[in-house]
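Asks: sharing a sequence plus its predicted fold:
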Amino acid sequence: MTTTATTHVIQGETVALPVRVRDASVASAMFAVPAGPAQDVIGYSGLEIARPLPGRAVCSLAFVRYADGDLGPYHEFAVAFLVRPPGRARGLGAFIHWLPVNQAFTLEAGRSIWGFPKEMADIPMDLSGRIRRCAVRVGGRTALEVAIRPGVRMPGRAAASTFDAFSCLDGVTRRVPWTMAPHGVRARPGGVSLRLGDHPVAAELRGLGLDRARALSGTCVEHLEMVFDAATEVRS
């Protein structure tokens, strides 16, 4: 991988920043989890877990089908936690703890450009059925299976918003400006079914109580545009 100020060469192809996703579909679930164990899970990043309620943190599970974007089409699953952005008294960010994908190009790009913890996995998903479903299998081991029931359609089109995503790879934590513009959003309390397997990440989620917790919410987005800008190092 070679780099200039605004471009990266991945597998012989030039990727210019910012990277744009023109069409993606997403389903996600949010869970309240104990803040102490959640801090232990992300402690390697040097970031501080957010506590929107006393003693509670927020863990998010999301699966994404990228249909049109600068890194090509692929499937992705994310385990993320709400964190306090370092150096700021207010605001929230999303720390990406685990990010399996099913294509080699986006795996190398994600790790090289932003330090996202991408790894190769089999990620079958259905984002068009009555129930949105996804499974993640790594090396023949099932990490998890999740199903989300779409809720009530939110009126109008949400305005684009930018927030900080954080990654940590090889001991380096980075901040990534991430802009999202969703359309066709459905949301509801609960409505999430989760089955955990025998992968190490499943053991972490089980330790946070996700195998018995009721989701705070389930959200489905029919069409999502995203922009990922250059990463900056916040800890090494």
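Replies: Sure, I can see it. A quick note: this is a predicted structure, and the numbers were derived from the prediction, not measured. Numbers count the residues shown, from 1 in each chain.

Asks: C-alpha only now, for contacts and for neighbours.
Replies: Will do.

Asks: what about residue 53, how many residues close to it?
Replies: 10 (other Cα atoms under 10 Å).

Asks: any idea how far residue 15 is from the spatially most central residue of the chain?
Replies: Nearest residue to the geometric centre of the chain (Cα atoms, centre = their mean): residue 78, 3.5 Å. According to Cα to Cα, to the nearest Å, residue 78 and residue 15 sit 22 Å apart.

Asks: tally of neighbours for residue 118?
Replies: 24.

Asks: then residue 33?
Replies: Residues lying near residue 33 (other Cα under 10 Å) number 22.

Asks: next, the one to line up against it:
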Amino acid sequence: MTSYDIAGQTVTMPVQVRDASAATILYEVDAAAARALLPGDAFRVVENEPGRAHFALVLVDYRDNDLGAYHEVGFTFFVRPASGGEDGTFITRLPVNQEFTCEAGRTIWGFPKTVERIDVENTPTSSTWALFVDGQHAFTVRTPRGGTDESPAVPMTAYSLIGGEPHRTTFTQGGRESQVVFGGEGVELTLGDGPLAKELAGLGLPGAPVVLTTWTERMRATFEVAQPLT
């Protein structure tokens, strides 16, 4: 059984998420702009059609999690290892609002977590997230909330760099009270200032087409140990 010492606490793998709310806003963006945000050359952006790629803005409110309760915002692209292999996700930015999960995420999986201010406001039909980086308003986004569907736990792959070396993390995610909304109905994104806002603008946001949004009110997940690519 693998474990890590994080800030004086022992984290035993796999990490379990027992309760969280999660939203994904999937945009279609220019593939070259997406490629420019990937570090190094270990991964290639997956094009959904020539010259086009998908960018997912992921919002998670972790309520019961081995790494604590916290908010998280992910900038996520779909990639394939340059050496070959299955498609997966690669996170280029991962702001959180708690120190412990920041250290754990960077140490265990090589995820690019930073500690930032994240304000969340929910209504029965929407969830609004505002991110502030170094005191600057980076963006505010509103996304649809709600649903009655069940989402079975599905195995997925996340890629990252640990010490500059490519790694693969297998995780499963599912839950209940879910929905999928096709198109951009209910999505409103306002950009602020700073490098993070400029990255989104460079991808064509807020005007880039929204492919779909998802919401899971009661999300569960399991994250395994990161394994080096061979």
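Replies: On my side now, so go ahead. Computed from a prediction, not measured in an experiment: that's the story for all the values here.

Asks: still on that earlier bit, assumed the residue nearest to the centre of structure 1 was part of a helix.
Replies: No. Residue 78 of structure 1 is assigned strand when assessed by DSSP: H, G, I helix; E, B strand; the rest coil, not a helix.

Asks: can you name the next helix or strand after the lengthiest strand in structure 1?
Replies: Assignment by DSSP state E gives strand 172-189 as the longest strand of structure 1. Where DSSP states H and E defines the elements, the next helix or strand beyond strand 172-189 of structure 1 is strand 192-196.

Asks: how about the residue nearest to the centre of structure 1: what's its closest non-neighbour residue?
Replies: Using Cα to Cα, 6 or more residues apart in numbering and skipping the chain neighbours, the partner closest in space to residue 78 of structure 1 is residue 99 (4.7 Å).

Asks: and that neighbour, what pairs with it in structure 2?
Replies: Using TM-score structural alignment as the criterion, the counterpart of residue 99 of structure 1 in structure 2 is residue 94.

Asks: which element, helix or strand, includes its match?
Replies: strand 88-96.

Asks: what's the mean deviation for that strand versus structure 1?
Replies: Mean deviation of strand 88-96 of structure 2 relative to structure 1 after superposition (mean Cα distance after the TM-score superposition for structure 1): 0.6 Å.

Asks: centre of the chain to that strand, how far?
Replies: Taking Cα atoms, centre = their mean, to the nearest Å, one finds strand 88-96 of structure 2 lying 5 Å from the centre of the chain it belongs to.

Asks: any residues touching it, and which ones?
Replies: By Cα atoms under 8 Å, 6 or more residues apart in numbering, the surrounding residues in contact with strand 88-96 of structure 2 are 37-38, 70-80, 102, 111-118, 156-160.

Asks: just checking, next helix/strand downstream of that strand?
Replies: Going down the chain from strand 88-96 of structure 2, the next helix or strand is helix 99-109, by DSSP H and E.

Asks: now do the buried residues in that next one.
Replies: 100-109 (16 or more other Cα atoms under 10 Å).

Asks: how much does whichever helix or strand comes after that helix stray from structure 1?
Replies: For helix 99-109 of structure 2, the succeeding helix or strand toward the C-terminus, using DSSP H and E, is strand 113-115. For strand 113-115 of structure 2, the mean deviation from structure 1 after alignment is 0.3 Å (mean Cα distance after the TM-score superposition for structure 1).

Asks: next structured bit after strand 113-115 of structure 2?
Replies: strand 117-122.

Asks: what range in structure 1 does the next helix or strand along the chain from that next one sit on?
Replies: Note on strand 117-122 of structure 2: by DSSP H and E, the next helix or strand toward the C-terminus is strand 126-133. Aligned by TM-score structural alignment, strand 126-133 of structure 2 falls on residues 131-138 of structure 1.

Asks: to which residue of structure 2 is residue 202 of structure 1 aligned?
Replies: Alignment note: residue 202 of structure 1 maps to residue 197 in structure 2; criterion TM-score structural alignment.

Asks: PyMOL command to pick out the buried ones of the contacts of strand 88-96 of structure 2?
Replies: Buried subset of these, written as a PyMOL selection, criterion 16+ other Cα under 10 Å:
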select buried, resi 37+38+70+71+72+73+74+75+76+77+78+79+80+102+111+112+113+114+115+116+117+118+158+159+160
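
Asks: surely residue 205 of structure 1 is within a helix?
Replies: Yes. Under three-state DSSP, residue 205 of structure 1 sits within a helix.

Asks: if I look at it, how far off is residue 60 of structure 1?
Replies: For residue 205 of structure 1, the distance to residue 60 of structure 1 equals 11 Å [Cα to Cα].

Asks: name the residues contacting each of these two.
Replies: Going by Cα under 8 Å, 6+ apart, no residue sits against residue 205 of structure 1 while also sitting against residue 60.

Asks: thinking again about what came up before, angle of the longest strand of structure 1 against strand 93-101?
Replies: Between strand 172-189 of structure 1 and strand 93-101, the angle comes out at 90 degrees (axes from the mean of the first three to the mean of the last three Cα atoms, to 10 degrees).

Asks: skipping its backbone neighbours, what lies nearest the alignment partner in structure 2 of residue 84 of structure 1 in space?
Replies: Under the alignment (TM-score structural alignment), residue 84 of structure 1 maps onto residue 80 of structure 2. Residue nearest to residue 80 of structure 2 in three dimensions, not counting chain neighbours: residue 87, with 4.6 Å by Cα to Cα, 6+ apart.

Asks: on that earlier part again, quick one, what contacts the residue nearest to the centre of structure 1?
Replies: Counted by Cα under 8 Å, 6+ apart, residue 78 of structure 1 has contacts 60-63, 96-100.

Asks: again, 6 Å this time
Replies: By Cα atoms under 6 Å, 6 or more residues apart in numbering, residue 78 of structure 1 lies in contact with 61-62, 98-99.

Asks: coming back round to it: take the buried residues of helix 99-109 of structure 2 and write them to TSV, including distance to residue 214 of structure 2.
Replies: Below are the buried residues of helix 99-109 of structure 2 laid out as TSV (distance: Cα to Cα, whole Å):
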residue	distance to residue 214 of structure 2
100	27
101	24
102	25
103	28
104	26
105	24
106	26
107	29
108	27
109	25
